[in-house]
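Novice: I'd like to go over a predicted model; first the sequence, then the structure.
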Amino acid sequence: MAAVAMAVAASRSFFLSYPNPSKTFLLSTSTSSRTFFLSRASSASTASPSLEPNPSPSPSLNSKHVVEILQERGLIESITSENLKSCTNIKAYCGFDPTAESLHLGNLIGLIVLSWFKRCGHVPIALVGGATGRVGDPSGKSAERPELDGQTLEQNCASIKTLIKGILSRNEVQNLEAGFKRDSLLILDNHDWWKNITLLDFLRDVGKFARVGTMMAKESVKKRLNSEDGMSYTEFTYQLLQGYDFLYLFQNMDVNVQIGGSDQWGNITAGTELIRKILQMEGAYGLTFPLLLKSDGTKFGKSEGGAIWLNPSMMSPYKFYQYFFSVPDVDVIRFLKILTFLSIEEIDSLEEDMKKPGYIPNTIQKRLAEEVTRFVHGEEGLKEALNATEALRPGAETELDAKTIEGIAKDVPSCTLAYDKVLNCTLIDLAVSIGLMASKGAVRRLLKQGGLYLNNARVDIEEKAIVESDIIDGKVLLLSAGKKNKMVIRIE
């Protein structure tokens, strides 16, 4: 084992202790004779992963290195060393803090990049911050994050692990007990090792290697120090916590690459610095990708409002699909490159199609929506989104049913009315009473223009009233003013 060979050559020793003394093994560095312990968490269901190098990865479909693929797609902001481009055995991890029960659109690029590593034969690792989530990453934030209780964090961690497994795997996740395989996916929780580390141990064994000047020079720290609220000591130490995660994974599991958004550069380099200083070793790399930004330049997130959630229980596949279907032309090609696995050649061809006479608007947006929805929600989720989209298209011949309408009720405005208040009510009165249109005059004008629909059927008669056969399955109505302004009416 490589670790044993290092132990012979170096003069400073680290013991990584396991609950079972027989599993204690020796790693070494070369700066001091003092030995100290870094405790590894115990669990009845968690065994020591194999430290043997993973097999050489199979070549990607186009035989390009993963870094080259990411670069040509605009998925690399910075890397810590050009040597990463020649690495053949990579174990790359990306961290996800459990500050909500779902990941959101801002996390999607991290999952995409991990998936590229997996597709190129490397080992992707998703690290859920069960420990760091108790502190909160100050990067990109103007104020300290709200504190979450332990139970909420545990629930969020469990939900996010399930979500990541579904998105990145769609099959069995490789268990720790079985070690690493070339096509494996690992989902870890940093609380597993942090829960056994004391403050004094951390200050002695890690804190002494951190330089305050370097920590204060990090961009995430400088911005907060200059803000009105400043930065708490707790947030200030976050970069060391994340840095230690990289050190721990590098030392215990041969993880040699950390990836993250561009706002994570300071946290990532904190880890590579700790590895160099404490272990006196090279071979740890950092890679950042551009943040996914809105048209106004702000981040996608949950606290900024209007979050695009990846969990179908918080945002339906239909609404998720509709978001990407509505992406402006100016962004659609960039999104195809960074959020899908279509070849660059195919994307270039689609871009040329946009410039040709007769191009049907939103054709490429439809392809983008299909690809991203399939990645996040799978084939079943995409099918659900397409069925709902077709069923809700004004003028569509698809026969509506109550289940389909109820399925999108949370994604469009809805209301509940008594049966006797709806039956025999004129459509004009109904449209005004539920707030679909502002006035009866506006409804009449829209009707004359052919833009008023009841259950996707165009209404041409001004005196049209609701009859029993209009109420789908005796439960719901769908009223549409134009293509996008809809209202679901539940009947009691």
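Specialist: The structure has been received and is ready for your questions.

Novice: all contacts plus neighbour counts: C-alpha atoms, from now on.
Specialist: OK.

Novice: Excluding covalently adjacent residues, which one is nearest to G136?
Specialist: Closest residue to G136 apart from its sequence neighbours, by C-alpha to C-alpha, 6 or more residues apart in numbering: R145 at 6.0 Å.

Novice: from what I can see that neighbour touches G133, true?
Specialist: No. If you go by C-alpha atoms under 8 Å, R145 and G133 don't touch, sitting 9.7 Å apart.

Novice: okay, those two: which has more neighbours?
Specialist: Just comparing R145 and G133: by other C-alpha atoms under 10 Å the higher neighbour count belongs to G133, 24 against 16.

Novice: so who does the spatially closest residue to that one that is not a sequence neighbour touch?
Specialist: Nearest residue to G133, sequence neighbours excluded (C-alpha to C-alpha, 6+ apart): D97, at 5.2 Å. Listed by C-alpha atoms under 8 Å, 6 or more residues apart in numbering, the contact set of D97 reads 128-130, 132-133, 136.

Novice: 6 Å instead, please
Specialist: 128-129, 133 (C-alpha atoms under 6 Å, 6 or more residues apart in numbering).

Novice: Now render these as TSV, adding secondary structure and distance to I364.
Specialist: Shown next, in TSV, are the contacts of D97 (DSSP: H, G, I helix; E, B strand; the rest coil; distance: C-alpha to C-alpha, whole Å):
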residue	secondary structure	distance to I364
V128	strand	34
G129	coil	36
G133	helix	38
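
Novice: Can you add distance to M215 and give those residues back as TSV?
Specialist: Converted to TSV, those look like this (distance: C-alpha to C-alpha, whole Å):
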residue	distance to M215
V128	24
G129	21
G133	20
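
Novice: so which of these would you say is closest to T162?
Specialist: V128 (11.0 Å; C-alpha to C-alpha).

Novice: okay, now the one to match up with it:
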Amino acid sequence: MRNNDGVTHVIDDLQWRDLIALSTDLDALRAELARGPMTLYCGFDPTAPSLHFGHLTQILTVRRLQLAGNRPLGLVGGATGLIGDPRETSERQLHPRETVAAWVERIRAQVEPLLDFTGEYAARMVNNLDWTAELSALDFLRDIGKHFRVNKMIAKDAVSARLNSDAGISYTEFSYQILQGLDYLELFRRYGCRLQTGGSDQWGNLTAGTDLIHRMEGESVHLLATPLVVDANGQKIGKSTGGGNVWLDPEMTSPYAFYQYLINIEDASVGMFLRRFTFLDREEIMALEKETAERPSARAAQRRLAEEVTRLVHGETETRQAIDASQALFGRGDLSSLNAGTLRAALSEAGLGQVPALGTVAELFRTSGLSSSLGDARRTIAEGGAYINNQRVADGDAVVERSELLHGRWLVLRRGKRTVAGLELAAE
């Protein structure tokens, strides 16, 4: 059911969660939200086979607006994905049409579970290829292009950066903002859409739509841009310590690795992550922030963050497996209860090597890198600090049997309480 207080105060909640960086007229938007259900949209371009963690900012902002009694449109850009928005550095690679079409379906499947497609405020997925595929070049230039002024287009940050670089910018990428403007116009005409959300780094593209609607329809519509989310070092979220994206696709970033990324968020950022990426209420978030300040070693905020967001993206079963794996790897759970995929993902994060054959305990500890030499391994074993599959080992010369392999493939080696490595028996 629609809650009038929720609609009136959703802007306050977004502000408290620091999710509003830029807007067209926040007071006007607040007033229109209070008058009745608003249709809004956010677009996602299939420029890769998966969305990454940073995209959750937009999806969850749309969800918050839907929960407040508004109707969201999730746009996957089958047309704009063929071009890609301009980057400040270089031209994007153009992917084959069949590839982009396949990515459209993959991204649609990632967005849909995070929105509600039932009831009075049901979401709808749309594809901008539906209104651009049959549009001729002449009609595009005559009906849409004539409403754009080149002097304004080249002033946009990404465009101006490229114009002043050796790389320059192609007409293809230069035209991206016209296509995005056309999206807002079409959604305004088809569904009465009056709000677009996006990242603050997309502001130039976002305003293309409001300007076009004003010129062609004489209407003033709304924009709301979220800030970029960066960690304490100023690095954009979604980047792992290895420099790659943290993807929403479980085949590209396992649920375990996703969970670990979140549980390792630094104390200085965890409050911000809780506000922007969970639906916990203010009181609980503030209590977790207080606990982080008073007992940082407990990492209660990080554990709650990792559990909440992993459950949103990957569901209850994968979240429980990730939690169980995180505990079992360090001796606080049953390794044999983990499924093969979760165990392999956990060991890959910890450090996974291969061995052509099984050998003695000491040899395996040296091979895994947990010990620098056979002598070092034997000292660790003698001191009671060596474990295989969470069982303390006492004889460095004992030969590990195939029956000890988890899922017939892996061993979990641990030195002390917190240093873990995995070994996989190579296929014969």
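Specialist: Okay, I see it. On a predicted model such as this, the values are computed, not experimentally measured, just so you know.

Novice: TM-score for these two?
Specialist: Remark: TM-score between the superposed chains equals 0.90 [TM-score structural alignment, normalised by the length of structure 2]; 418 aligned residues with a C-alpha RMSD of 2.5 Å.

Novice: mind checking what the residue nearest to G133 of structure 1 lines up with in structure 2?
Specialist: When structure 2 is aligned by TM-score structural alignment, the residue opposite D97 of structure 1 is D45.

Novice: got it, and A210 of structure 1?
Specialist: A210 of structure 1 maps onto F148 in structure 2, by TM-score structural alignment.

Novice: So what's the residue count around its match?
Specialist: A count of nearby residues for F148 of structure 2, using other C-alpha under 10 Å, gives 17.

Novice: Which elements pack onto the helix or strand C94 of structure 1 falls within?
Specialist: C94 of structure 1 belongs to strand 91-96 when assigned by DSSP states H and E. Other helices and strands packing on strand 91-96 of structure 1, by 3 or more C-alpha pairs under 6 Å, 6 or more residues apart in numbering; DSSP states H and E, are strand 123-128, strand 257-261.

Novice: got CSV for these, with mean neighbour count and distance to D420 of structure 1 too?
Specialist: Compiled in CSV, those are given as follows (neighbours: other C-alpha atoms under 10 Å; distance: least, C-alpha to C-alpha, whole Å):
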stretch, mean neighbour count, distance to D420 of structure 1
strand 123-128, 23, 52
strand 257-261, 25, 55
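
Novice: okay if I get these as a markdown table plus distance to L186 of structure 1?
Specialist: A markdown table is the format used below for those (distance: least, C-alpha to C-alpha, whole Å):
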| stretch | distance to L186 of structure 1 |
| --- | --- |
| strand 123-128 | 5 |
| strand 257-261 | 14 |
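
Novice: To S343 of structure 1, which of those strands lies closest?
Specialist: The nearest among these, by C-alpha to C-alpha, is strand 123-128 at 21.1 Å.

Novice: Make sure L163 of structure 1 is indeed in a helix.
Specialist: Yes. Under DSSP: H, G, I helix; E, B strand; the rest coil, L163 of structure 1 falls within a helix.

Novice: and the aligned partner of it in structure 2, how many residues sit next to it?
Specialist: Residue pairing (TM-score structural alignment): L163 of structure 1 is matched to Q110 of structure 2. Burial measure for Q110 of structure 2: 17 neighbouring residues, criterion other C-alpha under 10 Å.

Novice: same check, this time on T132 of structure 2
Specialist: 17.

Novice: And the aligned partner of it in structure 1, how far from T99 of structure 1?
Specialist: Using TM-score structural alignment, the equivalent of T132 of structure 2 in structure 1 is W194. In this view, W194 of structure 1 and T99 of structure 1 are 18 Å apart by C-alpha to C-alpha, to the nearest Å.

Novice: got it, and Q449 of structure 1?
Specialist: To T99 of structure 1, Q449 of structure 1 is 48 Å away according to C-alpha to C-alpha.

Novice: buried stuff in the lengthiest helix in structure 1?
Specialist: Ranked by number of residues, the top helix in structure 1 under DSSP state H is helix 363-391. For helix 363-391 of structure 1, a neighbour-count test (16 or more other C-alpha atoms under 10 Å) marks 364-378, 381-386, 388-389, 391 as buried.

Novice: roughly how far apart are the spatially most central residue of structure 2 and V159 of structure 2?
Specialist: Structure 2 has F53 as the residue nearest its centroid, 1.3 Å off, counting by C-alpha atoms, centre = their mean. Using C-alpha to C-alpha, F53 of structure 2 is found at 26 Å from V159 of structure 2.

Novice: picking up where we left off before, who has more neighbours out of Q449 and T99 of structure 1?
Specialist: T99 (24 against 11).

Novice: what residues are up against that one?
Specialist: Taking C-alpha under 6 Å, 6+ apart as the definition, T99 of structure 1 has no contacts.

Novice: same thing but 7 Å
Specialist: G133 (C-alpha atoms under 7 Å, 6 or more residues apart in numbering).

Novice: Tell me the spacing between it and S295 of structure 1.
Specialist: Taken as C-alpha to C-alpha, the span from T99 of structure 1 to S295 of structure 1 is 25 Å.

Novice: likewise T162 of structure 1?
Specialist: 31 Å.

Novice: What of F335 of structure 1?
Specialist: On the measure of C-alpha to C-alpha, F335 of structure 1 and S295 of structure 1 end up 12 Å apart.

Novice: Compare neighbour counts for those two and give me the winner.
Specialist: Set F335 of structure 1 next to S295 and count neighbours by other C-alpha under 10 Å: F335 wins out with 19 against 11.
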